[in-house]
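Asker: predicted model follows, preceded by the sequence.
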Amino acid sequence: MANVQYYDVILKPVITEKSMNIMAEKKYTFLVHPEANKAMIKEAVEKMFDGVKVAKVNTMNCEGKTKRRGMTFGKTAKTKKAIVQLTEDSKDIEIFAGL
């Protein structure tokens, strides 16, 4: 992977009903760069948010959906999601506080 910095790894948080429910267990869901690995995701989360220690990272590759416009078929872009579990003594991530 060519020169991806830690601020390029985390694209945006995933805000769904299921991801909001697992925040009680200190698990946070992010949309990440498709070529990022678990070590890069862990490093990026710990650098971006102060006082946060990552215990575990689970990743999943999501295939693009098939879309049709008239008789033309295409696919949306592939994405990658990461569920980051924090340690018990770490602080909560602040961007999710007001949701």
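Answerer: In hand now; what should we look at? Quick caveat: nothing in here was measured; it's all calculated off a predicted structure.
Asker: contacts, neighbours, all on C-alpha from now
Answerer: Will do.
Asker: doesn't L31 make contact with I10?
Answerer: Yes: under the criterion of C-alpha atoms under 8 Å, I10 makes contact with L31 at 6.4 Å.
Asker: how far away is the most far-flung residue of the chain relative to its centre from G64?
Answerer: Computed with C-alpha atoms, centre = their mean, the maximum C-alpha offset from the centroid of the chain is found at M71, amounting to 34.4 Å. Between M71 and G64 the distance, using C-alpha to C-alpha, to the nearest Å, works out to 19 Å.
Asker: ignoring the adjacent residues along the chain, who's closest to C62?
Answerer: Once flanking residues are discounted, C62 sits nearest to T79: 5.2 Å by C-alpha to C-alpha, 6 or more residues apart in numbering.
Asker: this is the other structure I want to compare:
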Amino acid sequence: MNQERIYKVLLGPHVSEKSAMSAEAGNQVVFRVLPSATKLEIKNAVEKLFKVDVVDVRTVNMKGKVKRNRFGLSKKPSWKKAYVSLVQGQDIDFAVAE
């Protein structure tokens, strides 16, 4: 895998109630990823960037919602998220230490 691609695959963490519950229950972390990213690319990117061992990667294509505004209907863009399961005892901390 290309070194540049590693830094482009992960767009950022996805923080929600559901992702927080999966982090507590199943030792998982949720990321927003490129729509063209494969499971193997996501696994390699997480292992190299965060220095953790990945057990499993599950991906979900999220359809863009249709919203109503003063001009009529508009559609939000579709995106992809990845549930990354880590080895027991490992964790990724997104809080910035100052």
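Answerer: In hand now; what should we look at? Only a predicted model underlies this, so the values are computations on that prediction, with no experimental measurement involved.
Asker: TM value for the aligned chains?
Answerer: Once superposed, the chains reach a TM-score of 0.84 (TM-score structural alignment, normalised by the length of the second structure), with 94 aligned residues with a C-alpha RMSD of 2.2 Å.
Asker: now the residue most central in space within the second structure: which helix or strand?
Answerer: When C-alpha atoms, centre = their mean is applied to the second structure, the residue found nearest the centroid is F31 (1.2 Å). Here F31 of the second structure sits within strand 28-33, counting by DSSP states H and E.
Asker: for K80 of the first structure, give me its contacts.
Answerer: L31, V32, H33, P34, T59, M60, N61, C62 (C-alpha atoms under 8 Å, 6 or more residues apart in numbering).
Asker: not counting its own residues, what contacts the strand holding F31 of the second structure?
Answerer: Counting contacts by C-alpha under 8 Å, 6+ apart, the residues touching strand 28-33 of the second structure from outside are 9-15, 19, 22-23, 42, 79-86, 92.
Asker: the residues you listed, buried ones only, as a PyMOL selection?
Answerer: Command for PyMOL that selects the buried part of the contacts of strand 28-33 of the second structure, burial taken from 16 or more other C-alpha atoms under 10 Å:
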select buried, resi 9+10+14+19+23+42+80+81+82+83+84+85+86
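Asker: helices - which of the contacts of strand 28-33 of the second structure land there?
Answerer: Those of those mapping onto helices are V9, S19, S22, A23, I42, per DSSP state H.
Asker: ok, V52 of the first structure touching K91?
Answerer: Yes: counting by C-alpha under 8 Å, V52 of the first structure does reach K91; the two are 5.5 Å apart.
Asker: and these two? which has more neighbours close in?
Answerer: The residue with more neighbours, out of V52 of the first structure and K91, is V52; 17 against 14, by other C-alpha atoms under 10 Å.
Asker: secondary structure element holding the more buried one?
Answerer: According to DSSP H and E, V52 of the first structure maps onto no helix or strand at all.
Asker: residues touching it, list them.
Answerer: The neighbourhood of V52 of the first structure, defined by C-alpha under 8 Å, 6+ apart, consists of V45, E46, L86, S90, K91, D92, I93.
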